[in-house]
Structure formats: structure tokens, C-alpha cells
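Participant: Next come a sequence and a model predicted from it.
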Amino acid sequence: MQPQLQHLDPFNVAGLTARTTNRDESDPEAARIGTLWDRFFGERVYETTPHRIDDMRLYGVYSAYETDAHGAFDITTGVAVADGPATVRIEGGDYLVFTGQGEMPQMVLAVWQAIWHYFDAHPEIRRRYQSDFEAYSGPDQVAIHIGVLTD
């Protein structure tokens, strides 16, 4: 899978947030991301979030990184908003975009595996660890944006 480099302007997402680690996510008893998405859909957060803009995608945002892929981070399930309280900011800058299509959640997990392999194979490409995000344009389509440093 060859990612595409995109430069993005900053924007805001609002929704539900939890703190987790990749280690916790590999343990079904400690994992929080699936439960957060269940709450997001169960409580219909996508319908009730104030200041929503004309962007119908759903977002999974990774932010507030403690260190890198091994430290704690925030995960926010949400929608794009104009502004307001309880928002997480997607930093502007360069992103490598990895796409996938297929049955959830296996497809998104496979895309993340491809991302880990890509960065293992390309140590010269450095992640920013400020904001990364999944953008879902349909029930079986995702574009995962990983912030990178470009010199």
C-alpha cells in the first residue's frame, strides 16, 4: 500500500474522548476504542453535536500523545465542527494518507497493520505525533491520515 502525501489546513472535531494506549487496545478487557465507537453510535452523537459543519464524514482522532506509538494518547470519535468547547484540533500540515475499503472492523485493523509496516520499512519518514485521524466516508471506507515531518 503506497500512501499519498497531502497537506491539510487545520480543523476541529467534537465528540466523545477516552485516553488509551496501543498496549491496552491489544487487550480486549482494557480496550477502549471499540466501546467509544459503540457509545458514539448508541448515543447518536453524530446527530446531536453542536456547530457541526457540512462534512458528513465521521472521525476517529488520535491526539495528546504522551510520547510516540508506545505512550498514552487520546482517541476522539466525532464529527467536524466550526468551533466550540470540547473540540480537538486537527493540526495543519503534511499527512500520509492510507486508504482502505471492506468489512469493519477487520479492514481498518488491516490498514493500521499496513501503516505500522510502512513506518518500520521507512525509518527516514518521521511521524509528528500531534494529531492523526481516521476519516470514514462510508460504512466500509476509511482514509487514515498520519502526520509526518517534511523538511
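Facilitator: Here it is on my side, so go on.
Participant: C-alpha from now on. contacts and neighbour counts both.
Facilitator: Will do.
Participant: what's the next secondary structure element after the longest helix along the chain?
Facilitator: Looking across the chain with DSSP state H, the single longest helix is helix 106-121. Per DSSP states H and E, the first helix or strand lying C-terminal to helix 106-121 is strand 126-127.
Participant: The residue most central in space within the chain: what secondary structure?
Facilitator: Centroid-nearest residue in the chain: F133, 2.5 Å away (criterion: Cα atoms, centre = their mean). With DSSP: H, G, I helix; E, B strand; the rest coil as the basis, F133 sits in strand.
Participant: List the residues that contact it.
Facilitator: 59-62, 144-146 (Cα atoms under 8 Å, 6 or more residues apart in numbering).
Participant: Which of the helices or strands spans the residue lying closest to A30 once chain neighbours are set aside?
Facilitator: Counting by Cα to Cα, 6 or more residues apart in numbering, A30 lies nearest to D24, which is 5.2 Å off, once chain neighbours are set aside. Using DSSP H and E, D24 maps to helix 22-25.
Participant: got another, please set it beside the one above:
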Amino acid sequence: MKIEVIDEKQIFGISVRTTNANEMNPETAKIGKTWQKFDSEVSVDYQGGERIYGVYYDYDSDANGKFTVLAGTEKPNNSLEKVTIQKGKYLVFEGKASTSDDKGRVQAVIDTWGEIWSYFGNSSSEHKRAYKTDFEHYKNQTEINIYISIL
């Protein structure tokens, strides 16, 4: 992991409000359905260099409270919701899928978030989460970077 300073960036997409507790239960999970809706309704020109983002924002408190997730892209689109990734300091966690299919990509995201929860769950971690904006950047079919805002 490394630290990066990110400039403000606009992302356009589809959002949902949820909690981590809801996401652990298949009956109440909403994030996967939001990604499915995004994939079916939004055209992304991957060949032209467009990439997708998962943006986590509007935190009520910490990992236990409600937050909003937006599945989106940088391409402006007035029919989609807009969120701003805040300028600031981020701790970057890198993930890599073992295969380029959906199952491999999903597992890479789950594994990388597991690393993040483990890191920040340790009281002696060097960095503390800011709970401002966090985001997933899907670099290509097999690589993801997850940016966590830090104090």
C-alpha cells in the first residue's frame, strides 16, 4: 500500500444507501444489485480508455453506520447522479484478480476490502480512516486499486 494525494474528481453513476451489516446478508445486500443495474444501463467505452469507479461517501459515522455507494464512470452524463471524490490524502490498496471473469474480479474486490478492514481494525495501524470519500478504481479486467481517505 502507498499514500497518494488525489485531486477532486467527478464521477457519474447509480447510487444506493446501505450498511456493512446489510451487505453481509444476501437478503439485504444492495451493492451487487446496484452494479448489475449500472452494467445494464450505462455504456462504458473500455476500449477508448474509460474506467469505472465505486465511490463510498456520505458516511453517517464509521464502518458501522450508513453510507452511500455509487457505481460510476468519469464520463459526464446528465441522466446519472454525480458525486465528487474529495481532494485529499488516500491510502491505496492494490488488488489483482486471478482470472478476468466476473467471479475473479469480485473475489479480488472482496480480498482487497478484507485487507483494508484488517489494516484499519488494528489499533496500532499507522493511519486512521477519515470516512470522507473512499473509492474503488477498476484499472482493467484484473486490477483494482481501492483508495481510503485518511486523516
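Facilitator: Structure's in. What do you need? Given the structure is predicted, the values throughout are model-derived calculations rather than measurements.
Participant: Please name the residues that touch D140 of structure 1.
Facilitator: 101-104, 107.
Participant: For A14 of structure 1, state which of those residues is nearest.
Facilitator: M104 (22.5 Å; Cα to Cα).
Participant: contacting residues around that closest one?
Facilitator: Counting by Cα under 8 Å, 6+ apart, M104 of structure 1 has contacts 139-140.
Participant: So the equivalent of it over in structure 2: helix, strand or coil?
Facilitator: Correspondence of M104 of structure 1 to structure 2, assessed by TM-score structural alignment: R105. Secondary structure, three-state DSSP: R105 of structure 2 is helix.
Participant: Comparing the strand or helix carrying F98 of structure 1 with structure 2, how large is the average distance?
Facilitator: Using DSSP H and E, F98 of structure 1 falls within strand 93-101. The superposed strand 93-101 of structure 1 is, by mean Cα distance after the TM-score superposition for structure 1, a mean 0.4 Å from where its aligned residues fall in structure 2.
Participant: what comes up buried for that strand?
Facilitator: Neighbour counts over strand 93-101 of structure 1 (16 or more other Cα atoms under 10 Å) mark 93-100 as buried.
Participant: Between the residues you listed, which sits nearest H117 of structure 1?
Facilitator: The closest of the buried residues of strand 93-101 of structure 1, once distances to H117 of structure 1 are taken by Cα to Cα, is F98, at 12.0 Å.
Participant: related to what we said a few turns ago, please name the nearest non-neighbouring residue to the alignment partner in structure 2 of the residue nearest to the centre of structure 1.
Facilitator: Aligned by TM-score structural alignment, F133 of structure 1 pairs with F135 of structure 2. Once flanking residues are discounted, F135 of structure 2 sits nearest to V55: 4.3 Å by Cα to Cα, 6+ apart.
Participant: next one: T142 of structure 2
Facilitator: Nearest non-adjacent residue to T142 of structure 2 (Cα to Cα, 6+ apart): A97, at 4.8 Å.
Participant: My guess is the one you found contacts E143. True?
Facilitator: Yes: contact criterion Cα atoms under 8 Å: A97 of structure 2 and E143 qualify, at 6.4 Å.
Participant: ok, V44 of structure 2 - contacts?
Facilitator: Going by Cα under 8 Å, 6+ apart, V44 of structure 2 touches 50-52, 73.
Participant: That one pairs with which position in structure 1?
Facilitator: V44 of structure 2 maps onto Y46 in structure 1, by TM-score structural alignment.
Participant: E50 of structure 2 falls within a strand, correct?
Facilitator: No: if the criterion is three-state DSSP, then E50 of structure 2 is coil and not within a strand.
Participant: just checking, it touches P76?
Facilitator: No: using Cα under 8 Å, E50 of structure 2 makes no contact with P76, being 11.3 Å away.
Participant: ok, back up a step: which residue numbers in structure 2 go with the helix holding D24 of structure 1?
Facilitator: Going by TM-score structural alignment, helix 22-25 of structure 1 sits over residues 20-23 in structure 2.
Participant: how far does that stretch sit from the chain's center?
Facilitator: With Cα atoms, centre = their mean, to the nearest Å as the basis, stretch 20-23 of structure 2 stands 15 Å off its chain's centre.
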